[in-house]
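Q: got a predicted structure plus its sequence, pasted below:
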Amino acid sequence: MSDTHPSTTTISISTGTLRGAEHGGILRFLGIPFAAPPFGDLRFARPAPPASWEGERDATAFGPTAPQDPYSAALGELLDSVEIPGEDILTANVWTPADVIGMGMGLPVMVWFHGGALERGTPALDAYDGTTFARDGVVFVSIAYRLGSEGFSVLEGAPLNLGLQDAAAGLEWVHREIAAFGGDPDRITIVGESAGGAIVAGLLMRSDSRALVRGAIIQSGPLEAVAPEKAGRVTHQLAQRLRIPATRDAFAAVTPRALLDARAAQSAGSTPLSGAPGFAFALDPESLPVSPDVGLGRLTLPVVIGTNTDEYRLWLPPEALAKIGRMQVFMARAALRIPRATVAAYRRDLPGATRAEILGQMVTDRLLRAPAIRAAETRPGRTYVYEFAWRSPVRELGAAHAMEIGFVFHRGRTPDALRMAGPDAPKVLADRMHDDWIRFIETQDAGWPPFDESRTVRRYDTETRDVPLPRAHALDALMR
């Protein structure tokens, strides 16, 4: 059968029978509920078990997307958005080789969590199609979770970190049901990028979730969780804007659309260096007992963790960098408590960089790279550190945030990847990254030396090499 007219097949899980589609030897089962729709009485509540169904459930299309607005302005031209209406938003999607169903083969499993700053994104994006992983012998699963105000509000009378709790429920579903899809529940690796990387790190902080996985890959994921008072600043500002108290009952009386409109008004005119607070994980004894930037250093399970050389260039395009003057640099440096000696170290490690480029590098190193390296230096378990350094010619993005996704998924010809990397992205780089991810998922060995006193990093570029930690003097100055 061709992809235009795929064949269908059925499997049974604990909640009923699913009808999926086969494309080129790969089975896809999409939009499978792992929790009940989080609306009505379940809004701002912990994820509840999904209902069973009679007969066959159509699993050939993605489920509804979590309430969100698309990216705007320049980001909207680079990052795709998908809106699928409906309330059954807590769903999983599975790609698996057609010839393993019912064979008891127990393939390794990759569970993917998408990014989007905890308020955008969906597994339904074409960039996250799991075909290439299933083709190479990995059962691929993507998990949706609540976003923005629905998933990360800090409200009186409501549990904290609901989006993270959704992810934990999705991981439990994978462990419980994946054998029916040909996966081995004892060989699960969790993987995520950006906010999805933060979700992965957060799951590792929970003993219940950590017990279900063999390893983890964190791609450009923020690692800090903060006190509820700080995480709740965005919620309390929204409450003031809506003229309601920051309580579960009051927020539940406001429609998701009205919350999105209030958030859009709140963040209008914000920049990555100033403006409205963003959504963040809140420290919580039940859902997130320790901040990942601290807790990762105590774990023994194998982890791959890394960042991109020019993360900031996704958020600060050339026209925005050109507007950053001496005063903005001074104010940002003061707010981040970055001493003058650190700036000097960055100038030495980044010869020829402009003042704005140095600021962008320092800010994103503080947010992403420094916490990753600190964790790698203290972990008792094997840690494989990478840096994605290939520079895209599109809009001077360089090795910007999210640039590596198309290479990891080996889907460089999709519209998402072409928008970011252009038509001439090196296939050899995609071969290497995808194969390294597959190797780690299969064996928990990434294929390059673990991070130790030598501080070896795999630097992905047109020519991929294992090198000493890049820009080490600047990073060490920042981490002092």
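A: All right, it came through fine. Not measured: the values here are computed from a predicted model.
Q: going forward, measure contacts and count neighbours with C-alpha atoms only.
A: Noted.
Q: could I get the contacting residues of residue 456?
A: 385, 449-450, 466-469 (Cα atoms under 8 Å, 6 or more residues apart in numbering).
Q: where's the spatially most central residue of the chain relative to residue 270, distance?
A: For the chain, the residue nearest the mean C-alpha position is residue 196 (1.7 Å; Cα atoms, centre = their mean). Per Cα to Cα, to the nearest Å, residue 196 is found 23 Å from residue 270.
Q: neighbours of the closest residue in space to residue 308 that isn't next to it in sequence, how many?
A: Nearest non-adjacent residue to residue 308, counting by Cα to Cα, 6 or more residues apart in numbering: residue 388, 4.5 Å away. Residue 388 has 25 neighbouring residues, counting by other Cα atoms under 10 Å.
Q: same check, this time on residue 445
A: Neighbours of residue 445 (other Cα under 10 Å): 21.
Q: quick check: chain neighbours aside, which residue is closest to it?
A: Among residues not flanking residue 445 along the chain, residue 439 sits closest, at 6.6 Å (Cα to Cα, 6+ apart).
Q: now do residue 296
A: Nearest one to residue 296, counting by Cα to Cα, 6+ apart, is residue 375 at 5.8 Å.
Q: part of a strand, is that neighbour?
A: No - applying DSSP: H, G, I helix; E, B strand; the rest coil, one finds residue 375 to be helix, outside a strand.
Q: do you know how far it is from residue 307?
A: Separation of residue 375 from residue 307 (Cα to Cα) stands at 13 Å.
Q: more neighbours, the two?
A: Taking other Cα under 10 Å, residue 375 and residue 307 do not tie; residue 307 has more neighbours (29 against 21).
Q: can you confirm the more buried one is in a strand?
A: Yes - if the criterion is three-state DSSP, then residue 307 is within a strand.
Q: doesn't residue 386 make contact with it?
A: Yes - using Cα atoms under 8 Å, residue 307 is in contact with residue 386, at 6.8 Å.
Q: and the next helix or strand past the helix or strand containing residue 218?
A: Using DSSP states H and E, residue 218 falls within strand 215-219. Using DSSP H and E, the helix or strand that follows strand 215-219 in sequence is helix 228-231.
Q: next up, a second structure to put side by side with the first:
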Amino acid sequence: MVFRGGPWTSRRGVLIGAGLAAAWPGRGTAGAGDPALVQTRYGPVRGFTDQDVRVFLGIPYGADTGPRRFAPPAPPASWTAPFEATVYGPSAPQRAEAGATSEDCLRLNVWTPARVDEPRPVIVYIHGGAYATGSGSSPLTDGARLARRHGLVVVTLNHRLNALGYAYLARLAAGQGITGFEDSGNLGQLDLVLALEWVRDSIAAFGGDPSRVTLIGQSGGGAKIATLMAMPQARGLFHRVMTMSGQQVTASGPLNATRRAEVWLDALGLAPDRIGQLRTLPVERLIEATRAEDPILGGSLYFGPVLDERVLMRHPFYPDAPALSADIPMIIGNTREETLAFLGNDPANANLTWDSLPARLTPAQLRIDVAPEAVIAFYRDLYPQMSPDEVLIRATTAGRSWRAAVIEAEERARQGSPARVYQLDWPARLPNGRTGAFHTSDIPLVFDTLSAEGSGAIGSEAQDMADRMSGFVARYAATGDPNGADLPDWTPYSLARRETLVLDRPPRMENDPRGAERAWFARIPYIQPGT
């Protein structure tokens, strides 16, 4: 099924017409006279050429998951007529606005240089959205400029999300003697494995080098990558990783995950002995029921990877970094004001006073059990120039969003396979005008998509930062080492120095930036949200 009316439809005729005139040496193509026709493992696909980049959108890497709901993914049926890969495929069913959605969501997109004289490094980007929302069709992650400027082959993808991808139904089903739900808690991860197998088997036809596959993921995408690093099924399918404000220290335990599934069933009006009806209920009802209150975290139900002893045999970064991926280079990134993205658009979080601030520093925001008065006193002593509004963002970032990145960097250092760490200080602008290095603000810098809606880019100097970040990503994808060009010597993170690349103008190396904040919050046990 090809969904029409996507963002490329209005330009489709022009782009394909221009593409037919572009030269292509024929490596891996299905038709020597058509540069936009490529043979994949499952059949030919026809994309289009946008100037000097060939684009293929909505390619199926797996079968429709609707008829196989709550089962591991299956490869697509092979086809013989060219699949018209000219519009994005559907996103996974979700509560957020994501364009066309469908359970037939196992789709991916490829951008590749029109001329390829040798195999090119491959970037596979995994979108964020906290396991519940998002897609690989965002204008911010369009791969054209990475392909055009840096000669990379870029892949983005969709996979199952929320309850359809991560509801752990295995214990409840087994208690009723019902089979077919054994892997339901990690289906989204298995979808990613299938997508990476597609890349291994077919990316050479697009000019990519299957021996140089770099995974990049922001937010939930980075957490999915951290989880893949602990999964034997994913071994050998990627060769370097970069996580951007997305970590997964621990997965959900099976009992808490089962409790969430029970709440979800209650919201659907189903007793455990009717669990089989989940396979046939309208998907809209399944998604709507995830609005039920989470019994552990509060808020709507959380569904993420589960320590099920089948797909996931250990926690991703607890009690240590996984030995399985110790040989894989890793970059761990964060932004200095992460939570400005979540809190900065809420008028209730603006113009705070020292008297009103404690009520905003709730456990739901800090995600740890600490007295807000103690947090405020610490920040007022450390940063006397900060306003209450600024303390809210810095404290919630340190307590909620940054902790897991530090833990993962520490564990890789202890393992003897240290990661490189960056901190983005370069600011972007929220729709309401507030500025800071907030969560997601590094995405358009990495993809060099500053002109895309929602980039938050400020001024012409933002292009200089995008040049730096997309450049080091290209070098990293090619060699495993991001150093070079106009970066300082980016050394790996050690426990002695905590070396960190601070991305600002100019970029600089610092030892233990925000070290006082890191040490203060390290006194308080960290538990990954959702576990």
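A: Looks like it came in fine. No experiment lies behind these values; they were computed from the predicted model shown.
Q: quick one: TM-score?
A: TM-score of the superposed chains, computed with TM-score structural alignment, normalised by the length of the first structure, equals 0.88; 460 aligned residues with a Cα RMSD of 2.6 Å.
Q: if we can go back for a sec, surely the residue nearest to residue 296 of the first structure and residue 299 touch.
A: No - Residue 375 of the first structure lies out of contact with residue 299 (Cα under 8 Å); the separation is 9.7 Å.
Q: thinking again about what came up before, the residue nearest to residue 296 of the first structure -> the second structure?
A: Alignment note: residue 375 of the first structure maps to residue 408 in the second structure; criterion TM-score structural alignment.
Q: again with residue 413 of the first structure
A: In the second structure, residue 413 of the first structure lines up with residue 451, judged by TM-score structural alignment.
Q: aligned to residue 403 of the first structure, what sits in the second structure?
A: Superposed on the second structure with TM-score structural alignment, residue 403 of the first structure falls opposite residue 441.
Q: and what of residue 60 of the first structure?
A: Checking TM-score structural alignment: residue 60 of the first structure goes with residue 86.
Q: so its match touches residue 58, yeah?
A: Yes - if you go by Cα under 8 Å, residue 86 of the second structure and residue 58 touch, sitting 7.4 Å apart.
Q: and these two? which has more neighbours close in?
A: residue 58 (30 against 27).
Q: got the contact list for that one?
A: Residue 58 of the second structure is in contact with 2, 85-90, 107-109, counting by Cα under 8 Å, 6+ apart.
Q: name the nearest residue to it, sequence neighbours excluded.
A: Nearest residue to residue 58 of the second structure, sequence neighbours excluded (Cα to Cα, 6+ apart): residue 89, at 4.0 Å.
Q: so the one you found is in contact with residue 103, correct?
A: No - taking Cα under 8 Å as the definition, residue 89 of the second structure is not a contact partner of residue 103, at 10.9 Å.
Q: contacting residues for residue 441 of the second structure?
A: When contacts are taken as Cα under 8 Å, 6+ apart, residue 441 of the second structure is in contact with 335, 427-428, 455-456.
Q: no, scratch that, I was asking about residue 131 of the second structure
A: Neighbours of residue 131 of the second structure in contact, by Cα under 8 Å, 6+ apart: 161-162, 220, 303-304.
Q: select only the buried ones of those residues in ChimeraX?
A: To isolate the buried members of these in ChimeraX, using 16 or more other Cα atoms under 10 Å:
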select :161,162,220,303,304
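Q: nearest to residue 172 of the second structure, of the contacts of residue 131 of the second structure?
A: Residue 172 of the second structure lies nearest to residue 303 out of those, by Cα to Cα, at 15.7 Å.
Q: just the element for the aligned partner of the closest one in the first structure, please.
A: Under the alignment (TM-score structural alignment), residue 303 of the second structure pairs with residue 279 in the first structure. For residue 279 of the first structure, there is no host helix or strand (DSSP H and E).
Q: is it true that residue 279 of the first structure touches residue 151?
A: No - applying Cα under 8 Å as the test, residue 279 of the first structure and residue 151 come out as separate, 9.2 Å apart.
Q: near the alignment partner in the first structure of residue 44 of the second structure, how many other residues are there?
A: Correspondence of residue 44 of the second structure to the first structure, assessed by TM-score structural alignment: residue 17. Residue 17 of the first structure is flanked by 18 other residues according to other Cα under 10 Å.
Q: with residue 77 of the second structure instead?
A: Applying other Cα under 10 Å, I find that residue 77 of the second structure has 12 neighbouring residues.
Q: who touches residue 170 of the first structure in this structure?
A: For residue 170 of the first structure, the contacting residues are 34-35, 91-92, 143-144, by Cα under 8 Å, 6+ apart.
Q: so in the second structure, which helix runs the longest?
A: helix 461-479 (DSSP state H).
Q: element containing residue 76 of the first structure, please.
A: Per DSSP H and E: helix 73-78 holds residue 76 of the first structure.
Q: which parts of that helix are buried?
A: Of all the residues in helix 73-78 of the first structure, those buried under the rule 16+ other Cα under 10 Å are residue 78.
Q: in the stretch 101-250 of the second structure, which spans are strands?
A: Along the stretch 101-250 of the second structure, counting by DSSP state E, counting those that start in this stretch, strands occupy 107-113, 120-126, 153-157, 208-218, 240-244.
Q: in CSV, list those along with distance to residue 281 of the second structure and mean neighbour count.
A: Output for those, formatted as CSV (distance: least, Cα to Cα, whole Å; neighbours: other Cα atoms under 10 Å):
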stretch, distance to residue 281 of the second structure, mean neighbour count
strand 107-113, 23, 28
strand 120-126, 28, 26
strand 153-157, 26, 28
strand 208-218, 32, 24
strand 240-244, 36, 26
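Q: distance of the aligned partner of residue 61 of the second structure in the first structure from residue 144 of the first structure?
A: Aligned counterpart of residue 61 of the second structure in the first structure: residue 34 (TM-score structural alignment). Separation of residue 34 of the first structure from residue 144 of the first structure (Cα to Cα): 9 Å.
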